[in-house]
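Novice: I would like to see how this sequence folds:
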Amino acid sequence: MSTPENAIETIIFFDIDATLVENRFSTRVMADILQEIADASGQPRDALGRALVAENQRRQLETPDDPLTMDWGDIALTVAQQYGVSLSQSLDALWEAYANVDEVDLLDDSPAVVASLKAPHRQLVIATKGLSKYQYPVLRVSGLLDLFDGILAPDIAGLHKASPGYHNSYTRTAPDALIVQVGDHYEDDVMAPKRNGFVSILRAPIEELAVHDAFERPQYFPAYADRLHTYPKEGTNVLPDAIVLSLQEVPALINQLEAEKGIPKNG
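Specialist: Coordinates of the predicted model:
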């Protein structure tokens, strides 16, 4: 079986946070913002942190496709104003200033995994719920940015990651391609991709599942679902196609999926 030169037969979407990396500098950014609001308002910092999360959750529920829904700078300003505080520092400026390689942990040697997946017939794309202005600094300092062929974010797609159509700018160009989403978030990386007809690979390092094949693990996952904080409280019948404990397992799964679809190793 031969394919036209540069034909894309497999598109692999990767989440960032808790999939490729753990971002620790974000905690310092939030701490500085919350401390300023706390000092000026007299409110406990923990309560203010909960207010930030609540405002983000409200936006995701009411206006999911508005880019401001995931704009933590705007969320911080909104919460500060609720307590009569005018911030002297910009969350976005702090984010850029604090971004550094020492506070971004690479999970499962993720750059090597992504590099091993590169092939002429594959397109590797970041698909994130975070805005690009927050994710580009993380990708740059981690060395991951140049390994990907593109990035999708709410401000780029004009849609929330879980919304239908979020992936269209890539999937429409290769309607017959194998489409795979790799990530850790149950709604964004399992439920939404499965609704779209994609293959879902969930990163969930649950050691008890190690004894099972990656494609068999989903049937055992419900017994451990409470360990995944993004699993919906109301439950769901939707399961991923495969579960990996480490990204190191992903290349072999992609090869297997491509073989089943009849995609030659060299595209």
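Novice: Please count neighbours and contacts with C-alpha atoms only from this point.
Specialist: Fine.
Novice: What ranges does the stretch 151-267 of the chain have for its strands?
Specialist: Under the criterion DSSP state E, counting those that start in this stretch, the stretch 151-267 of the chain contains strands at 178-183, 199-203, 242-244.
Novice: The first one relative to strand 199-203, how many degrees between them?
Specialist: Interaxial angle, strand 178-183 versus strand 199-203 (axes from the mean of the first three to the mean of the last three CA atoms, to 10 degrees): 20 degrees.
Novice: Determine the set of other helices and strands touching strand 178-183.
Specialist: strand 10-14, strand 199-203 (3 or more CA pairs under 8 Å, 6 or more residues apart in numbering; DSSP states H and E).
Novice: structure for this one too, so we can compare:
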Amino acid sequence: MSKRLISFDLDGTLMQNPFGAWVFPEIARVISGQLGREHDVVSEMVAEHEQRMSQKRYVEAYDWDDILVSRCDAWCIEKRVDIESLVRKHSVMPKVYLLEDGILQVLEEIKKLGFSLAVVTNGFYKFQAPVMKALGLLDYFDEIITPERAGTGKPDPAILQKLQGEVIAHVGDRLDHDIQLANRSHVTSILIERNLPEELLKLQPQMRANNHGMRLFCLEKLRRECKNPLLLELPELLMPRMVIRSMGELLSVLDEQAMG
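Specialist: Down below sits the predicted model:
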């Protein structure tokens, strides 16, 4: 019998990685030191990342080493930063942390329901594994799919096809990556959003996606993700089928009827 899989995003869904608060600032300090002046290194790296994403170069978009080499070439300096080493250095609590208490217990309970668990992330394995290990996440997942291993990234449906088994649902925090991926793959798209307004919290997870207020909430969320405040419409492909406020809520919807 084929495995029944629930796949998860990592950053913003299960855990906080050290890039924003620790890794990028250290890269900026080293590079600014090499240049002999303060320079907005991170903004240039992120701009290069976004350009690659817009060109659907999903693997290259998350190859931070290659992005840094590209920027160093433009600045006419040598790349002297090993990003993987920085990630390992900073993969200690409280620099990295789980986004909710009890996440590991919830993952264990989901497995007891008969599901296999997988990670589908746009972060390279060498950047994600140290964080997952530090937080105790590694042992809970049967498969970890990353762009450099899959040859593509979210939201390309091909990345989900790398999983061995029937994907029942994908859980993530981004509309443009996770929800689009699930909808294009014809699996249940589950948005985890920990800052839902009170009127949406009153609704059952299965009912939230049909609420007009949820659609407006998602439109505003997509504007932030796309950095386009003038976006007027939420594409149906980016509308989640189910919305949860926590991993704990996920347990309540993982049954045959909800996943059907």
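Novice: Let me have the strands of the stretch 151-267 of structure 1 in a markdown table, extended by distance to Asp189 of structure 1 and mean neighbour count.
Specialist: Listed next are those as a markdown table, based on distance: least, CA to CA, whole Å; neighbours: other CA atoms under 10 Å:
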| stretch | distance to Asp189 of structure 1 | mean neighbour count |
| --- | --- | --- |
| strand 178-183 | 5 | 24 |
| strand 199-203 | 7 | 25 |
| strand 242-244 | 11 | 26 |
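Novice: Minimum distance to Asn100 of structure 1: which of the ones you listed has it?
Specialist: strand 178-183 (23.0 Å; CA to CA).
Novice: Which part of structure 2 matches the next helix or strand after the closest one?
Specialist: Next in sequence after strand 178-183 of structure 1, counting helices and strands by DSSP states H and E, comes helix 186. Aligning helix 186 of structure 1 against structure 2 (TM-score structural alignment) gives residues 175.
Novice: mind giving me CSV with the helices and strands packed on strand 178-183 of structure 1 and columns for distance to Tyr220 of structure 1?
Specialist: Formatted as CSV, these follow (distance: least, CA to CA, whole Å):
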stretch, distance to Tyr220 of structure 1
strand 10-14, 24
strand 199-203, 13
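Novice: For the match of helix 186 of structure 1, what is the distance to the chain centroid?
Specialist: 10 Å (CA atoms, centre = their mean, to the nearest Å).
Novice: Other residues contacting it?
Specialist: 191, 218, 221-222, 225, 238-240 (CA atoms under 8 Å, 6 or more residues apart in numbering).
Novice: Weed out the non-buried ones from these.
Specialist: Buried by 16 or more other CA atoms under 10 Å: 191, 218, 221-222, 238-240, out of the contacts of stretch 175 of structure 2.
Novice: I'd like the residues you listed as a markdown table, with distance to Leu254 of structure 2 appended.
Specialist: Below are these laid out as a markdown table (distance: CA to CA, whole Å):
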| residue | distance to Leu254 of structure 2 |
| --- | --- |
| Leu191 | 14 |
| Cys218 | 23 |
| Lys221 | 25 |
| Leu222 | 26 |
| Leu238 | 21 |
| Met239 | 19 |
| Pro240 | 16 |
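Novice: Pull up the gap between the aligned partner of Arg80 of structure 2 in structure 1 and Ala223 of structure 1, please.
Specialist: Here Arg80 of structure 2 is matched to Ser88 in structure 1, going by TM-score structural alignment. Going from Ser88 of structure 1 to Ala223 of structure 1 by CA to CA, to the nearest Å gives 48 Å.
Novice: Also Ile37 of structure 1?
Specialist: 41 Å.
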